[in-house]
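>>> give me a model of this one.
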Amino acid sequence: MSLPEVLLWQILRKQPGHIKFRRQHPIGRYILDFYVLELKLGIEIDGEAHGMDDRPERDEARDRWLASQGIRVLRIAATDVLADPAAVADSIVRLCTAS
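Next comes the predicted model:
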């Protein structure tokens, strides 16, 4: 796990809002950074590499395949997590409880 993922996991593993988050969860040939099974919500923390070379196209293809499986994907910039992991976790929990 990358540093932003570790920082976010330290909060999400405590099941805020009684939401069970899974980390490094496999779906098909992909591994999601975090996953909420009950909501079919994948959470991806995107670092700098996600904007380089063919990575945007690969991410788009991955998101399309996950959508075909009924899974929504929330992408969050790693810089946002590094700046304020608690705020990012809070926004994820609010999204989950609003669903």
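
>>> use CA for all of it now, contacts and neighbours both
Fine.

>>> for the residue nearest to the spatial centre of the chain, helix, strand, or coil?
Nearest to the mean C-alpha position of the chain, by C-alpha atoms, centre = their mean, lies Ile43 at 1.5 Å. At Ile43 the chain is in strand, as set by DSSP: H, G, I helix; E, B strand; the rest coil.

>>> so what's it up against?
32-35, 73-76 (C-alpha atoms under 8 Å, 6 or more residues apart in numbering).

>>> would you do the same for the sequence below? I want to compare the two.
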Amino acid sequence: MKIYYNPKLKELARQLRNNATKSEIKLWQQLKGKRMYGYDFHRQKPIDNYIVDFFCNELKLAIECDRYSHQLPEVWDKDVIKENRLNELGIAVLRFSDEMIMNDISNVIRSIENYITNFEANK
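So this is what the prediction gives:
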């Protein structure tokens, strides 16, 4: 399935990149420059009617950094709708809390590496 790039979200994505959270910056340090097994990740990528925190087209993988507000029912419901739509487009979604990224980055990286290993094994 073709992944639709929404140009209307381009400016908002730029603003989000320029105002990244500490956890987004920390995770980006691990993903940028093809540091993750040579895969190219992008920050704040518009897809369909959503913006994902990190995206690798080759892996069809979105990574979301969830702040505390994502535990609120109204935000959680939107996250579920967003994730379902991304799944319909053939995109897998990994979610990590800000707390996990800030306090346990090694397990976050291990989870991403596990996804990549499984992806490569099933090519």
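
>>> Gly90 of the second structure and Arg43 of the second structure, how far apart?
19 Å (C-alpha to C-alpha, to the nearest Å).

>>> same thing with Ile109 of the second structure?
Distance of Ile109 of the second structure to Arg43 of the second structure, given as C-alpha to C-alpha: 16 Å.

>>> those two: which is more packed in?
Neighbour tally, Ile109 of the second structure and Arg43, criterion other C-alpha atoms under 10 Å: the higher count belongs to Arg43, 23 against 16.

>>> that one -> the first structure?
Matched across to the first structure, Arg43 of the second structure falls on Arg23, judged by TM-score structural alignment.

>>> number of residues surrounding the alignment partner in the first structure of Glu83 of the second structure?
With TM-score structural alignment as the criterion, Glu83 of the second structure lines up with Asp63 in the first structure. Neighbour count for Asp63 of the first structure, taken as other C-alpha under 10 Å: 18.

>>> for Asp63 of the first structure, give me its contacts.
Counted by C-alpha under 8 Å, 6+ apart, Asp63 of the first structure has contacts Val73.

>>> same deal with Ala92 of the second structure?
60-62, 86.

>>> can you add distance to Lys10 of the second structure and give those back as TSV?
What follows is these, written out as TSV (distance: C-alpha to C-alpha, whole Å):
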residue	distance to Lys10 of the second structure
Lys60	20
Leu61	19
Ala62	17
Leu86	18
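
>>> quickly note the distance from Gly70 of the first structure to Val36 of the first structure.
For Gly70 of the first structure relative to Val36 of the first structure (C-alpha to C-alpha), the value is 13 Å.
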